[in-house]
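**Student:** Just to be clear, the model below is a prediction. Sequence and coordinates:
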Amino acid sequence: MIRLDRDGPVWTLTLDRPDKANALTREMLVQIRDAAAEAEQAGLAALILTGTGKVFSSGADIDAARAGLATDGVWEEVSSRIARLPFLTVAALNGTLAGGAFGMALACDLRLAVPGASFFYPVMRLGFLPQPSDPARLAALIGPSRARMLLMAGQKIDAETALAWGLVDRIVPREALVEEARALAEAPVAAPEHIRRTIKRMIRG
């Protein structure tokens, strides 16, 4: 359900459960966390996160969420691991981004989306807290008021609104999505590893 394509200095991690809208189980989250750890050791230039089908991820698998996954610390482990990666990370969002799946996308450096994507994080309605790091990362991208629109008012936004707010950086046709993500990795591939690491550290402050 998680596919990792190791292609030289640019790896692609794909959520591959399209029949379930790429809903995430604990096993899948552990695989993502471990893949990110492997990528860090490999000294990559870039890691791309994407999905198969028309939904990037609907968030937690319903049965797993009822069994406790909704409040499991593994979500924060995944996003923290991705956020710490010392190279470019790109979320190539092939469709809707919802719920707990926000964490890994917010932890990436850049986010691309297809035109029909929508974005919602219904924790208030479901009676759960968001992942600990998500509200601050979301507010840093789109501002506190708009973060409240998503997290507190439970609003759903489309790709054009997400672009205008700064939640995504580009809207890209579906057929060109991964190619566009790989094109963004060309400069990091050409740079020495210490330059990649240092520039990312400088941006973090």
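**Tutor:** Perfect, thanks for sending it.
**Student:** use CA for all of it now, contacts and neighbours both
**Tutor:** Fine.
**Student:** Which strand or helix spans Val30?
**Tutor:** According to DSSP states H and E, Val30 maps onto helix 26-42.
**Student:** Show the secondary-structure elements that that helix is packed against.
**Tutor:** Under the contact criterion of 3 or more Cα pairs under 8 Å, 6 or more residues apart in numbering; DSSP states H and E, helix 26-42 touches strand 2-7, strand 10-15, helix 74-83.
**Student:** With mean neighbour count and distance to Val114 as extra columns, can I get the ones you listed in CSV?
**Tutor:** Shown next, in CSV, are the helices and strands packed on helix 26-42 (neighbours: other Cα atoms under 10 Å; distance: least, Cα to Cα, whole Å):
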stretch, mean neighbour count, distance to Val114
strand 2-7, 14, 20
strand 10-15, 21, 16
helix 74-83, 21, 22
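**Student:** ok so, going back, so the helix or strand following the helix holding Val30 versus strand 2-7, what angle?
**Tutor:** Where DSSP H and E defines the elements, the next helix or strand beyond helix 26-42 is strand 46-51. Interaxial angle of strand 46-51 relative to strand 2-7 (axes from the mean of the first three to the mean of the last three Cα atoms, to 10 degrees): 150 degrees.
**Student:** this is the other structure I want to compare:
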Amino acid sequence: MIHYQLDGRVARLTLDTPETGNHFTRQLLLDFIASLQQAEQDQAQVLLISAKGDVFTWGRDQNERLPNVPLRDNLGLILQANAALRGFSGVSISLIDGPALGFGSGIALHSSITLATERAEFGFDEIDHNLAPLIVVAYLPHFISPRIAEELVLTGRRVSAQEAQQLGIVTRVVSSETLEEEAAALIDNVQRYPGAVRTIRHYIQALPGYPSAALNQKAIDDLASWVEQGRPE
């Protein structure tokens, strides 16, 4: 479900279920976390995240039903994935060529650098599935304007690559034809002084503003309780 390749000090993680729009099932989330951990274990200086197909990802598979897996456990995987990506000691670069909704927009935000093509679009569409994305509500204002963050989660509105850059969801917008070329140039740049880069990354991770473990756990508990009560109006 994920293709992992190590080339020198560059690890590449490719979402590889294009037939489902790279929907994140529980298994794909587990594979994603394992690949992030493998990149750290391999001491990769750069981590590239890309996807096969015309869709980066439609986000989590909201139709998946796992009766033997508590909702809190599934939600906890999102926190693990976000923490592993944000905590990667090297530079993570997401290459987004197509829609990246829900968890895909989260990948864009938690990566060190995100390149998007004109075909990309972003948004947190959980509300369209009658879900309250409280984990997103907790972390999104760390990255973008709190008022815009609230609008996005309340409406599920999709934004273009250009608007996503203006909001701070992505770093740069490039053409599909030059995406890999731009990525190669970035890799060369950030690999020049790996010690300095790791020092910067370590310091950035310690900056205030990102939700605490306690606040993230409250998001899981509140959402799970609401769902377990039948999602009352």
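**Tutor:** Here it is on my side, so go on. Nothing here was measured: the structure is a model prediction, and the numbers come from that model.
**Student:** What does the TM-score come to for these two?
**Tutor:** With the length set by TM-score structural alignment, normalised by the length of the first structure, the two chains reach a TM-score of 0.89; 202 aligned residues with a Cα RMSD of 2.0 Å.
**Student:** For the helices and strands packed on helix 26-42 of the first structure, could you give me TSV that also reports distance to Ala35 of the first structure?
**Tutor:** Formatted as TSV, those follow (distance: least, Cα to Cα, whole Å):
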stretch	distance to Ala35 of the first structure
strand 2-7	7
strand 10-15	8
helix 74-83	10
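**Student:** Give me the mean distance between the helix holding Val30 of the first structure and the second structure.
**Tutor:** Helix 26-42 of the first structure differs from its equivalent in the second structure by a mean of 1.0 Å after superposition (mean Cα distance after the TM-score superposition for the first structure).
**Student:** What range does that helix cover in the second structure?
**Tutor:** Residues 26-42 of the second structure are matched to helix 26-42 of the first structure when aligned by TM-score structural alignment.
**Student:** closest to Pro115 of the first structure out of the helices and strands packed on helix 26-42 of the first structure?
**Tutor:** Pro115 of the first structure sits nearest to strand 10-15 of all these, at 19.2 Å, using Cα to Cα.
**Student:** Mean distance between that closest one and the second structure after superposition?
**Tutor:** With mean Cα distance after the TM-score superposition for the first structure, strand 10-15 of the first structure averages 0.9 Å from its match.
**Student:** Helices of the second structure, residue ranges please.
**Tutor:** Listed in chain order, the helices of the second structure (DSSP state H) span 26-41, 71-86, 103-110, 134-143, 146-155, 161-167, 179-190, 194-205, 213-228.
**Student:** between those helices, which one is nearest to Glu126 of the second structure?
**Tutor:** helix 146-155 (7.6 Å).
**Student:** So which bits of the closest one are buried?
**Tutor:** For helix 146-155 of the second structure, burial by neighbour count (16 or more other Cα atoms under 10 Å) applies to Ala149, Leu152, Val153, Leu154.
**Student:** Now render those residues as JSON lines, adding distance to Leu47 of the second structure.
**Tutor:** Formatted as JSON lines, the buried residues of helix 146-155 of the second structure follow (distance: Cα to Cα, whole Å):
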{"residue": "Ala149", "distance to Leu47 of the second structure": "27"}
{"residue": "Leu152", "distance to Leu47 of the second structure": "28"}
{"residue": "Val153", "distance to Leu47 of the second structure": "28"}
{"residue": "Leu154", "distance to Leu47 of the second structure": "32"}
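**Student:** Give me the range in the first structure that stretch 77-92 of the second structure lines up against.
**Tutor:** Under TM-score structural alignment, the counterpart of stretch 77-92 of the second structure in the first structure spans residues 74-89.
**Student:** Need the residues that contact that stretch.
**Tutor:** For stretch 74-89 of the first structure, the external contacting residues (Cα atoms under 8 Å, 6 or more residues apart in numbering) are 26, 29-30, 32-33, 36-37, 40, 44-49, 100, 103-104, 106-110, 131-133, 185, 188, 196-197, 200-201.
**Student:** quick one: stretch 180-197 of the first structure to chain centroid distance?
**Tutor:** Put simply, stretch 180-197 of the first structure sits 19 Å off its chain's centre (Cα atoms, centre = their mean, to the nearest Å).
**Student:** what does it rub up against?
**Tutor:** By Cα under 8 Å, 6+ apart, stretch 180-197 of the first structure touches 9-10, 43, 45-46, 48, 86-88, 90, 92, 112, 172.
**Student:** again, 7 Å this time
**Tutor:** Stretch 180-197 of the first structure is contacted by residues Pro9, Ala45, Ala46, Ile48, Pro86, Phe87, Val90, Ala92 when judged by Cα atoms under 7 Å, 6 or more residues apart in numbering.
**Student:** residues in contact with Leu101 of the second structure?
**Tutor:** Thr57, Trp58, Gly59, Phe122, Gly123, Phe124, Asp125.
**Student:** Give me the neighbour count for the alignment partner in the first structure of the fourth one.
**Tutor:** Translated: Phe122 of the second structure. Alignment note: Phe122 of the second structure maps to Phe119 in the first structure; criterion TM-score structural alignment. The number of residues packed near Phe119 of the first structure is 21, by other Cα atoms under 10 Å.
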